[in-house]
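> Dropping the sequence and predicted coords here.
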Amino acid sequence: MTYKLAPSILAADISKLGEELEAVKRAGADYIHIDIMDGMFVPNISFGITVVEGIRKCVDTFFDVHLMVHDPIRYIRDFVEAGADGLTVHYEACDDLDATIDEIKSFNKKVGIAIKPMTDVSVVLPYMEKVDMILVMTVEPGFGGQKMRKEMFEKIKTIRSYAEEIGHEVDIEVDGGVGVDNLDEVLDSGANVIVAGTKIFKGDIVANMDSFKSIINKR
């Protein structure tokens, strides 16, 4: 299994975003996680297309774009053209999930499905063979800095078990409250793509990245 660390710019200092992106890149970030919020699907507004375009000029790291927006199929082309390498959409936000997945694939981009904590894991299993990644939210999406809901680990275990049962390699991403204090538990549950925001961007970015990477590299 290949493990990936994806710092979330939701917790970065926007006044020096380019510098902080360079710092996490140098420290070994595999992905840059970019949360897009529309104020409708989640009760917050974050970044838009122009921000993705702007930071694409700063780093060439894989852009893991998490669309927390209603009916995301409307924006797939825009975010692809802005520089997204992978697009994750919410099961709960799509009027036609199959069409949305196909739209992302038409641009030869990585496709992911995300589910909120209250969504039953069974809803994503039928789509397993169509996607590259499943994102399990371990907090309610919309705001950074929340405490992880560890009961979500059972969802991760179910997804990993089902993937092994059908012989399909899929990334399982975890987003919400991940830190070095619970990272081993997260990895043990079967996740391999780790999103972390506050625990990376608050304080010494390089030292924080090193702490995460030292745990991941033991796997």
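That came through, no problem.
> only C-alpha atoms for contact and neighbour calcs from this point on.
Fine.
> can you pull the buried residues of the longest helix seen in the chain?
Longest helix in the chain, counting residues (DSSP state H): helix 153-166. Of the residues in helix 153-166, 153, 155, 156, 157, 158, 159, 160, 163 count as buried by neighbour count, 16 or more other CA atoms under 10 Å.
> Which parts of this structure are strands?
Assigned by DSSP state E, the strands in the chain fall at 4-7, 31-37, 62-68, 86-90, 110-115, 133-137, 171-175, 193-196.
> In CSV, list the ones you listed along with mean neighbour count and distance to residue 98.
Below are the strands of the chain laid out as CSV (neighbours: other CA atoms under 10 Å; distance: least, CA to CA, whole Å):
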stretch, mean neighbour count, distance to residue 98
strand 4-7, 24, 26
strand 31-37, 23, 21
strand 62-68, 23, 16
strand 86-90, 24, 11
strand 110-115, 24, 11
strand 133-137, 24, 15
strand 171-175, 25, 19
strand 193-196, 26, 23
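> Tabulate those (TSV), appending distance to residue 77.
Below are these laid out as TSV (distance: least, CA to CA, whole Å):
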stretch	distance to residue 77
strand 4-7	23
strand 31-37	15
strand 62-68	13
strand 86-90	11
strand 110-115	13
strand 133-137	19
strand 171-175	23
strand 193-196	24
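> try this one side by side with the last:
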Amino acid sequence: MIGKLKGIVDSSGEDWVVIDVGGVGYHVTCSRRTLQNLPAYGGAVTLSIETKVSDEAIRLIGFESDNERDWFRLLLGVQGVGTRVALGVLGTLAPADLARAIALDDRKAISAAPGVGAKVAARIAAELKDKAPEGASLAAMLDGPINGAGVPAASAPMRDAVSALVNLGYPQVQAAGAVASAARALDEGATAEQLIRQGLKELAR
């Protein structure tokens, strides 16, 4: 199986790119966002690869990072989500944005992806709320608003509160969402202790 390709951009289309690796061209399917971030023709590029094998063909799917590829794998585990839909989600939301949308149950942000209706968005939010790829960035989950949700930038008390909730056994994505919701409900200068208490209330709902 191919796990990574490092070469130069040879050509590209609406949903694919050919990467020249030592004279061999690899046809790689990518999300819209990944394609937009590729260098111009002849530019050096490295893509994390998911290899899909079927009776008809071997298909390479490329991602900007291992983290994005891991989110792709998680999305494929959701009922009703196939390769096309998963790439549509990742083409619309960067991994950190997707993590925040799931943590905040922001189905509107998820359903903005092509091919994702209200039911599929609800399943993604529900089935992945306790999951995140290994090594997913807590700072990225908490920093910045998504889709007008008004999530404040992560402060030291917010990070401490999430860490405390994770130590209590809550998954990181769920804990980050609870603290983000708590921060919206409390004053801007809320302490970690206040955020933890409010976060636990959010988790108990």
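That came through, no problem. This is a predicted model, so every value here is computed, not measured.
> After superposition, what is the TM-score?
Here the TM-score for the pair of chains, by TM-score structural alignment, normalised by the length of the second structure, is 0.27; 98 aligned residues with a CA RMSD of 6.0 Å.
> before we move on, the earlier item: save the buried residues of helix 153-166 of the first structure as CSV, and put in distance to residue 189 of the first structure too.
Converted to CSV, these look like this (distance: CA to CA, whole Å):
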residue, distance to residue 189 of the first structure
153, 6
155, 9
156, 6
157, 5
158, 9
159, 10
160, 8
163, 13
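> Nearest to residue 112 of the first structure among those residues?
Nearest to residue 112 of the first structure, judged by CA to CA, of these is residue 159 at 13.3 Å.
> how near is that closest one to residue 188 of the first structure?
13 Å (CA to CA, to the nearest Å).
> what ranges do the helices span in the second structure?
Using DSSP H, helices in the second structure cover 32-36, 66-76, 83-92, 95-103, 107-111, 118-127, 138-142, 156-167, 172-185, 192-204.
> Run through the neighbouring helices and strands of the third one.
I take that to be helix 83-92 of the second structure. Helix 83-92 of the second structure sits against helix 32-36, helix 66-76, with contacts defined as 3 or more CA pairs under 8 Å, 6 or more residues apart in numbering; DSSP states H and E.
> Of those, flag the one that's most buried.
helix 66-76 (a mean of 20; mean count of other CA atoms under 10 Å).
> Quick one: list the elements packing against it.
strand 44-53, helix 83-92, helix 95-103.
> the inter-axis angle of the last one versus helix 83-92?
What that stands for is helix 95-103 of the second structure. Taking axes from the mean of the first three to the mean of the last three CA atoms, to 10 degrees, one finds that helix 95-103 of the second structure is oriented at 110 degrees with respect to helix 83-92.
> Tell me the spacing between the nearest residue to residue 200 of the first structure once chain neighbours are set aside and residue 156 of the first structure.
Once flanking residues are discounted, residue 200 of the first structure sits nearest to residue 208: 5.2 Å by CA to CA, 6 or more residues apart in numbering. Counting by CA to CA, the gap from residue 208 of the first structure to residue 156 of the first structure is 25 Å.
> do residue 6 of the first structure as well
Residue 6 of the first structure sits 18 Å away from residue 156 of the first structure, going by CA to CA.
> ditto for residue 162 of the first structure
To residue 156 of the first structure, residue 162 of the first structure is 10 Å away according to CA to CA.
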